[in-house]
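*Asks:* Fold the stuff below for me.
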Amino acid sequence: MNPAGHPSANPCEQALAAWSGRHPVSSTSVVAVAYSAGADSTALLLAGASRWPGRVVALHVHHGLQAAADGFEQHARAFCDQHGVPLRVTHVDASHERGQSPEDAARDARYAALARLSQDAGAACVLLGQHADDQVETLLLALSRGAGLPGLAAMPERFERHGEVFGRPLLGVAAADLRSWLQDHGHTFVDDPSNIDERFTRNRIRARLLPAWEACFPGFRGLLARSARHAAQAQRLLDELAAIDLARTGSPPAIEALQSLSRDRQGNALRAWLRQLGVAPSAAQLDELLDQVADCITRGHGIRLKVASGFVTRDGARLSYGPASQPPTL
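*Replies:* Here you go, the predicted model:
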């Protein structure tokens, strides 16, 4: 209740209206909400059902990673029945491969499953419940790892994966506001016990760093979110510059044309070229590649640098990227 005694509005509703204003949804389209049964997705689902009555479908992914997962699904079914929202559920195998973290494996499996469910439902997009605290955690995690602009840009509010559009309308809404509204209005949700396990870095940030930031800088979430937006804008400009430079050097890049650019522009163009191939070089690998390009001043000078599962090599006048078994070409 607000001070005047009237029911308070779901804080997600204004955020959802703003997001859909920037990314319009057709007046006849189905909208999917990724519904874990947790607090954030519960508040988002209720806001979506209020904004688009009869056009919202809830998508629930059962990872099978913990005993509580069965209870999450049961709660999701009961809640959706209570509120008249259609629910689609799928079970996935989120086991991780050698060298892959369990968190990455679960996230990849979840996005793939959500895309399939959404496509089956004929939905225009899938809305995700990540909020301002999640965005701050992502930014602090990126800072702690020495990330570049893509990492500092944190989570985008709209992106595409597995042929599906995903949206994050709640990146400006604090977790405490969501929970307070749900509790004030008697809406039930589940708490994932893994969210308090401080073996995970993100949970340590949530439990230890965020309270300290709040004590020193009240309202810091909005300020850090602004920094993330600035980083995203700067990255978009770098992407535009890379497109201009790759149009000049060709893709794959011609070595001589690449050498005519400043080292910073070379690095930006090379990152963009490799990103088009699904490859992300480390800072050390990119520096080494730039050194090899700079030294490539004779016809017989070779280039060979391992990046991810393949090699960047010289192929005549141009660079090339291929599998490890591919022999170097001068």
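
*Asks:* Going by C-alpha atoms from here, please, whenever you check contacts or count neighbours.
*Replies:* Fine.

*Asks:* give the contact list for the residue nearest the centre of the chain.
*Replies:* Taking C-alpha atoms, centre = their mean, the centroid of the chain lies closest to residue 155, which sits 4.7 Å from it. With contact taken as C-alpha atoms under 8 Å, 6 or more residues apart in numbering, residue 155 is in contact with 135, 138.

*Asks:* Specify the local secondary structure of residue 37.
*Replies:* Three-state call for residue 37 (DSSP: H, G, I helix; E, B strand; the rest coil): coil.

*Asks:* thinking again about what came up before, the residue nearest to the centre of the chain and residue 109: what is the separation?
*Replies:* Distance, residue 155 to residue 109, by C-alpha to C-alpha, to the nearest Å: 18 Å.

*Asks:* and this one, so I can compare the two:
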Amino acid sequence: MDNPAAHALASWAVSLPLGVAYSGGADSTALLHAAAARWPGQVHALHVHHGLQSVADDFERHCASTCDALGVPLHIGRVDARHDSGDSPEDAARRARYAALAVLASAQGLQDVLLAQHADDQVETMLIALGRGAGLDGLAAMPREMIRHGVRFHRPLLDVPAADLRAWLAAESIPFIEDPSNTDERYTRNRIRRRVLPALAEALPQFRDTFARSARNAARASALLAELAEIDLATAGMPPAIEALQSLSRERRANALRHWLRSAHRAVPSEAQLQQLLDQVEACRTRGHGIRLKVADGFVERDGPRLRWYNVAPSP
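*Replies:* The predicted model follows:
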């Protein structure tokens, strides 16, 4: 039986040497074996020790043993992935993981890192986005490539079902770690994986393929909206002029404002905040009309003819 991860990597373009994010779980184990076979002597395994579980040291020892057998150097980063009050523990761990992977990769001079997210992960991400009422960016789910912290991350397995990876590991008798947190249904992703995906498989057997196609379509539409926003902001300026925004239709104005806030300030307004901002921009027709609205973790204010965003509101 062929490794399905090997098929996914066959035509994947990367810079060598490269890193593989390796947790010791089934998915990253299949990916590491495929990468080591595809690019012998050019692969580094990058393992993030989150310190969140008592078995984390056992994970590290397992990863070291596997890498020794494959002749792959292992680099380990330790992070504190505990979350702040009000923050999602999953989001906090993910942010810490990407930052640690980038540090490990940069220390070895690696420009590219492979991630083992697969087709089931992509479906879970889309369902979570739907549950949050996300727009096209959220429905596009996980991109196949992205740059974070100066490192290019790749997801070559997004078309590969998790079951195919595990079937290959079982056929080859290759050991991997079963993370006990993956069965904890306090986490939304685990509830979807254990309850929703089996029901989808029964009702819509091709759901992985159709969801993947929808994600690609959403990504294309999102890219077009970003291009349109760039065109509009080239006229309105950065930060945008209120009069130029008023010349746009409401939906186009919303698209430009979302893009400005996200690209310039990494601020994502809620739907209610964005609608309030649109109303205020439309009503701002006199010199004395002020604007001061809470948006994300900052404020949008009128500054003469333009809008400005402040991380902390200035004193009145």
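
*Asks:* Show me what residue 94 of the second structure aligns to in the first structure.
*Replies:* Counting by TM-score structural alignment, residue 94 of the second structure corresponds to residue 107 in the first structure.

*Asks:* that older thread, just to be sure, the residue nearest to the centre of the first structure is in a strand?
*Replies:* No. The assignment for residue 155 of the first structure, made by three-state DSSP, is coil rather than a strand.

*Asks:* Could you check which residue of the second structure pairs with it?
*Replies:* Residue 155 of the first structure maps onto residue 142 in the second structure, by TM-score structural alignment.

*Asks:* quick one: the helices in the stretch 201-316 of the second structure?
*Replies:* With DSSP state H, counting those that start in this stretch as the criterion, the stretch 201-316 of the second structure has helices at 207-236, 242-246, 250-265, 271-283.

*Asks:* which stretch among the ones you listed comes nearest residue 28 of the second structure?
*Replies:* helix 207-236 (19.5 Å; C-alpha to C-alpha).

*Asks:* circling back to that earlier point, can you report how many residues neighbour the match of residue 94 of the second structure?
*Replies:* Around residue 107 of the first structure there are 14 other residues, counting by other C-alpha atoms under 10 Å.

*Asks:* what comes up buried for the helix or strand where it lies?
*Replies:* Residue 107 of the first structure is part of helix 102-121, with elements assigned from DSSP states H and E. Buried residues in helix 102-121 of the first structure, counted by 16 or more other C-alpha atoms under 10 Å: 106, 109-119, 121.

*Asks:* ranges for the strands of the first structure?
*Replies:* 30-34, 56-62, 87-91, 123-127, 158-161, 164-167, 304-307, 310-315, 318-323 (DSSP state E).

*Asks:* Reformat these as JSON lines; add distance to residue 44 of the first structure and mean neighbour count.
*Replies:* Formatted as JSON lines, the strands of the first structure follow (distance: least, C-alpha to C-alpha, whole Å; neighbours: other C-alpha atoms under 10 Å):
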{"stretch": "strand 30-34", "distance to residue 44 of the first structure": "8", "mean neighbour count": "25"}
{"stretch": "strand 56-62", "distance to residue 44 of the first structure": "10", "mean neighbour count": "24"}
{"stretch": "strand 87-91", "distance to residue 44 of the first structure": "14", "mean neighbour count": "17"}
{"stretch": "strand 123-127", "distance to residue 44 of the first structure": "8", "mean neighbour count": "23"}
{"stretch": "strand 158-161", "distance to residue 44 of the first structure": "16", "mean neighbour count": "13"}
{"stretch": "strand 164-167", "distance to residue 44 of the first structure": "12", "mean neighbour count": "20"}
{"stretch": "strand 304-307", "distance to residue 44 of the first structure": "40", "mean neighbour count": "18"}
{"stretch": "strand 310-315", "distance to residue 44 of the first structure": "42", "mean neighbour count": "20"}
{"stretch": "strand 318-323", "distance to residue 44 of the first structure": "43", "mean neighbour count": "18"}
